[in-house]
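1. okay, here's the prediction I keep looking at, along with the sequence it came from:
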Amino acid sequence: MTDIVILGAGYAGLAAASNLAGRVRRRDDVRLTLVNPDGRFTERLRLHSTGAGRATADLRLPDLLAGTGVHLEYGWVTAVDADARTVRLDDARELRFDTLVYALGSTADTASVPGAAEHAFTIDSRQHAEALAARLPTGGSVLICGSGLTGVEAAAEIAERHPGLTVRLVGRDAPGSGMTAKAQAHVTAALRRLRVGVRIGEIRKVLPGAVEMSDSRLEADLVVWTAGTRVAPLAPALTVDERGRIVTDPSLRSISHPHVYAVGDAAAVRQKFGLLHGTCQSGMPTGVHAAASIARRLDGKPPRPFRFGYYHRPVSLGRGDAVVQFTRPDDSPRRACLTGRAAVWYKETVTASPWPTYARMLKVPSLASWWPRGGRYTR
């Protein structure tokens, strides 16, 4: 019996689990285990809405995986011993594996700036986003630290949902940087319409009720941290990069431990244009490719290299506005973009619940060779 353990049921991990379950459903020599803290699937692309206090869908893993043969193991992963091929959970249980898919994702990098971990909220999990929503003041001010796409979406959503709040967005770069002038201008106009203040500068320290900049101090009733991500150091034997991501070979295997596959935000995946950055757009295809590679190895075939190209950069600006910047495969902007209601429709279409996609992969896993959810994927 070959034991395959998949850690994490996020976008990438669930893509790996459902696709692999479809590929091995006729085999009786493979045992699949999916490890997750609970039975709910979190749509991470909607956590900024959760953080603003909006309800999101309650999608249940047991419902999706019923009858597939995938065993759900509930628990928090506390350590991975890649040499001994064991996974330790928070209740001291140990799971043995022959092949591991590491899909535990990333968390907000609150360690890079003093005080961020102690004094700022994050929206990198459902629990954290719900905690933020519960603490949003009815009046007063909220400071969003990080002017990347997550920060922009969070600032716009909170400002729209809570018009009585003073919302400010702070970061090193202007919101929408990296987009064309037209797309960036639309982001700027939307934030201005929502009365979101923007401040460009370097954050030096987070204090209780304030943020220290390089040249000033900004007061706030609540601070939200969206600047950067990191991967928890749970597998010390694996070769990782400076952000803790597992360095992979072209087929997504760890370069130090080939029986470990890394997917999604937890993987440092190199393409011709450079390293992938963590998004659903690239995360789900890595999960599918890991499943295909494992299935090929079970059949005695060598794995194929992973190839991926970006297609777009969709950003919501509240419920009634958005911008979609179309990109080249290396994520550099093309001239084309969508704004306003057309962009809202487009973004909601491509970021709709992946539940039907996972269900299709359980039945016909080869359909995922062509990836329709925002990226160009060939395996």
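-> Yep, it's here.
2. please make it C-alpha for all contacts and neighbour counts, starting now.
-> Fine.
3. nearest the middle, which residue of this protein would you pick?
-> residue 279 (5.1 Å; C-alpha atoms, centre = their mean).
4. list the contacts for it?
-> Contact analysis of residue 279 by C-alpha atoms under 8 Å, 6 or more residues apart in numbering lists 264-265.
5. residue 116 contacts residue 203, correct?
-> No. Between residue 116 and residue 203 there is no contact under C-alpha atoms under 8 Å: 10.1 Å.
6. what segments of the stretch 1-150 of the chain are helices?
-> Counting by DSSP state H, counting those that start in this stretch, the stretch 1-150 of the chain has helices at residues 11-23, 47-51, 61-65, 116-119, 126-135, 149-161.
7. out of those helices, nearest to residue 103?
-> With respect to residue 103, and counting by C-alpha to C-alpha, the nearest of the helices of the stretch 1-150 of the chain is helix 11-23 at 5.0 Å.
8. quick one: end-to-end length of stretch 327-346, please.
-> 15 Å (C-alpha to C-alpha, to the nearest Å).
9. alright, now check it against this:
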Amino acid sequence: MDSTVAPRRHEVLVLGAGYAGLSAAIQLAARTRRRGDLRVTLVNAHDTFTERLRLHMTATGRRTAELSIPELLDGTGAEFVRGWVTAVDPVARTVRIDDDRVLRYDTLVYGLGSVADTAAVPGAAEHAHTLDSPEDAAVLADRLDRLTRRGAGTVVVGGSGLTGVEAAAEIAERHPGLTVVLIGRDEPGAGTHPRAKAHLDAALARLGVRVHGGVEVTEVLPDGVTLADGTRVPADAVLWTSGTRVPPLAAAAGLTVDGRGRVVTDRALRSVSHPDVYAVGDAAAIRQGYGVMHGTCQGGMPTGVHAALAILRTLAGKEPRDFRFGYYHTPVSLGRDDAVVQFTHPDGSPRRIVLTGRWAAKYKETVTASPWPTFARMKKAPASGAIWPHGGRHTRTRSAK
């Protein structure tokens, strides 16, 4: 009788199936599917992939593709577990999900992403819509349809960043009978080249969006918002896009986090307090030479792939390489047939190169198209690095060797 005991498999648990988490799971599982010593399990609250880049379209009733996470994982060998993560125990190396199952890990990839920061302003959580999920977007779409059928209504978009601008333009174009008011601390397009900002301002004016830049919302009410100077802006619906926050799970687990609750990482994307935990995407505070990366889809997929390769190098007894990333562009939709693409230096500062109008819209649609082809390529071959679909430059994912 053979008394040989097979070695226990190394368990890699990936939390969150956004752009970063799904990239990590697919890349790691695809590279190790012929090995019997490692298992990859991906945990997510839903079994469909959320294209957050397109939620402003969902909010106006436009149909977008539905991508099944199990289908995206098919053929890689990775397992999928549906459930909300409720606790992480980095000492016991376990994760608890909402049906009280406890999942064990040897290496954890933490990619639970971010949501709109509705806690920053009184009333936002109770009275404002968000674009955190397809369900949230669908609720807003229903509200906008009812206002349109009524024949009039005012929609306030709180937050003049990229999400706020895209949402305001999309709502104004899709529902021309509604009054759309965009309010934010900064002017829309702040930090872009003057030519990009001029086109953006003209597009918002053409769509009839009323812009209030340089002002702050101090309270969201059931029927409007209050500004810092005491002015009250009536509204039939409020969409909140100002700032993001991450779930408190990492901080509650004792991981070192920054002031926004993001996991602080070393240069290889490992938690500085728990090196068997990697943090990716919006959930991570990743420092580069120009500062801490801000959460965008440009950086999400590269962080996921890098974490996968770093795990493989570590398991092979090698030191993982540093993660290095630079921004490439800032594309902003202004409805379906107009856009601005601001090309950038690696630190995100604007270059003189700007694309506007229909060609910019086509460009943005190309680089933010369904991620299915990219994930499909990951399943078949190693990541090539270089330019990513959402426009980032990632220089250190060419090989796991």
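-> Structure's in. What do you need? Note that this is a predicted model, so its numbers are computed, not measured.
10. quick revisit: so which of the helices of the stretch 1-150 of the first structure is nearest residue 176 of the first structure?
-> Nearest of the helices of the stretch 1-150 of the first structure (C-alpha to C-alpha): helix 149-161, 7.3 Å.
11. mean per-residue distance, that closest one to the second structure?
-> Helix 149-161 of the first structure differs from its equivalent in the second structure by a mean of 0.4 Å after superposition (mean C-alpha distance after the TM-score superposition for the first structure).
12. how near is the aligned partner of residue 135 of the first structure in the second structure to residue 238 of the second structure?
-> Superposed on the second structure with TM-score structural alignment, residue 135 of the first structure falls opposite residue 143. Distance, residue 143 of the second structure to residue 238 of the second structure, by C-alpha to C-alpha: 10 Å.
13. these two: which has the busier surroundings?
-> Per other C-alpha atoms under 10 Å, whichever of residue 143 of the second structure and residue 238 has more neighbours is residue 238, with 26 against 16.
14. now do the same for that one: its match in the first structure.
-> Under the pairing rule here (TM-score structural alignment), the equivalent of residue 238 of the second structure within the first structure is residue 223.
15. could you do residue 111 of the second structure as well?
-> Aligned partner of residue 111 of the second structure by TM-score structural alignment: residue 103.
16. give me the neighbour count for that match.
-> Around residue 103 of the first structure there are 27 residues (other C-alpha under 10 Å).
17. what does the residue nearest to the centre of the first structure align to in the second structure?
-> Match for residue 279 of the first structure (TM-score structural alignment): residue 296.
18. burial check on residue 373 of the second structure, number of neighbours?
-> Neighbours around residue 373 of the second structure, by other C-alpha under 10 Å: 11.
19. measure it to residue 379 of the second structure for me?
-> 10 Å.
20. ok, now residue 339 of the second structure?
-> Applying C-alpha to C-alpha to residue 339 of the second structure and residue 379 of the second structure gives a distance of 32 Å.
21. which of those two has more neighbours?
-> residue 339 (27 against 23).
22. give the equivalent position in the first structure for the more buried one.
-> So, by TM-score structural alignment, residue 339 of the second structure is matched to residue 322.
23. so who does that match touch?
-> 314-316, 339-341, 343-344, 347.
24. buried members of those residues into ChimeraX, please.
-> Applying 16 or more other C-alpha atoms under 10 Å to the contacts of residue 322 of the first structure, the buried members can be selected in ChimeraX as follows:
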select :314,315,316,339,340,343,344,347
